[in-house]
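Colleague: pasting the structure only:
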C-alpha cells in the first residue's frame, strides 16, 4: 500500500517537473540582467580602495612567508 502511494507521488512529481523544461526567453533575460548587475556590483566592491588595500596586504603577507 505504502509503495503504491510512493510510486504515484513520484509519477505526479515527474509529470509536473517535465512540463517546465527550462526558462522561457523572458526569464532567461531577467536572470542574465540580474547576473550582470551583480557582477558589476561585485567588481565595484573588489576594486574599491579599501578592499584593494586589504587584498594587497593579504597577498604581500602570503609572499613574505618563509619556508
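Modeller: Structure received. Bear in mind the structure is a predicted one, so any value in this text is a computation, not a measurement. Residues are numbered from 1 along each chain as shown.

Colleague: can we go C-alpha only for contacts and neighbour counts from here?
Modeller: Noted.

Colleague: quick one: which helix or strand includes residue 13?
Modeller: Residue 13 is part of helix 2-19 when elements are defined by DSSP states H and E.

Colleague: before we move on, what about residue 40?
Modeller: helix 25-46.

Colleague: other SSEs contacting the next helix or strand after that helix?
Modeller: Counting by DSSP H and E, the next helix or strand C-terminal to helix 25-46 is helix 49-63. Packing partners of helix 49-63 (3 or more C-alpha pairs under 8 Å, 6 or more residues apart in numbering; DSSP states H and E): none among the helices and strands.

Colleague: got another one to weigh against that:
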C-alpha cells in the first residue's frame, strides 16, 4: 500500500511540474498586457487632469483650502 501511495504521489508531482513548464511562457505576456493597460490608463488620466476645466477646478480647490481660516 505504501509503495502505491509513493508512486501515485511521484506521478502527481511530475504532472504538476509538466503543467507548470507548459504555462511558463504565458506569465511574460500577461505582465506585458498589464503594463500596456497601465500605461494607457496613465495617458488618459494625464489628458483628463491637464485639461482646462479640471486644472481650473483643482486650482480653485487649492485656493479655497489655502484661504480657509481655522
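Modeller: Good, I have the coordinates. Nothing here was measured: the structure is a model prediction, and the numbers come from that model.

Colleague: superposed, what's their TM-score?
Modeller: TM-score for the superposed chains, counting by TM-score structural alignment, normalised by the length of structure 1: 0.65, backed by 49 aligned residues with a C-alpha RMSD of 2.1 Å.

Colleague: gap between the helix holding residue 40 of structure 1 and the chain center?
Modeller: 11 Å (C-alpha atoms, centre = their mean, to the nearest Å).

Colleague: report the aligned residue range of structure 2 for it.
Modeller: Aligned by TM-score structural alignment, helix 25-46 of structure 1 falls on residues 28-49 of structure 2.

Colleague: average offset between the matching stretch and structure 1?
Modeller: Aligned to structure 1 and superposed, stretch 28-49 of structure 2 gives a mean residue distance of 0.4 Å (mean C-alpha distance after the TM-score superposition for structure 1).

Colleague: and for residue 18 of structure 2, the neighbour number?
Modeller: Residue 18 of structure 2 has 10 neighbouring residues, counting by other C-alpha atoms under 10 Å.

Colleague: now it: which helix or strand?
Modeller: helix 2-49.

Colleague: what's the spacing between the residue most central in space within structure 2 and residue 27 of structure 2?
Modeller: By C-alpha atoms, centre = their mean, structure 2 has its centre lying nearest to residue 34, at 5.6 Å. Residue 34 of structure 2 sits at a distance of 11 Å from residue 27 of structure 2 (criterion: C-alpha to C-alpha, to the nearest Å).

Colleague: check which helices and strands the helix holding residue 18 of structure 2 sits against.
Modeller: On the basis of 3+ C-alpha pairs under 8 Å, 6+ apart, helix 2-49 of structure 2 makes packing contacts with no helix or strand.
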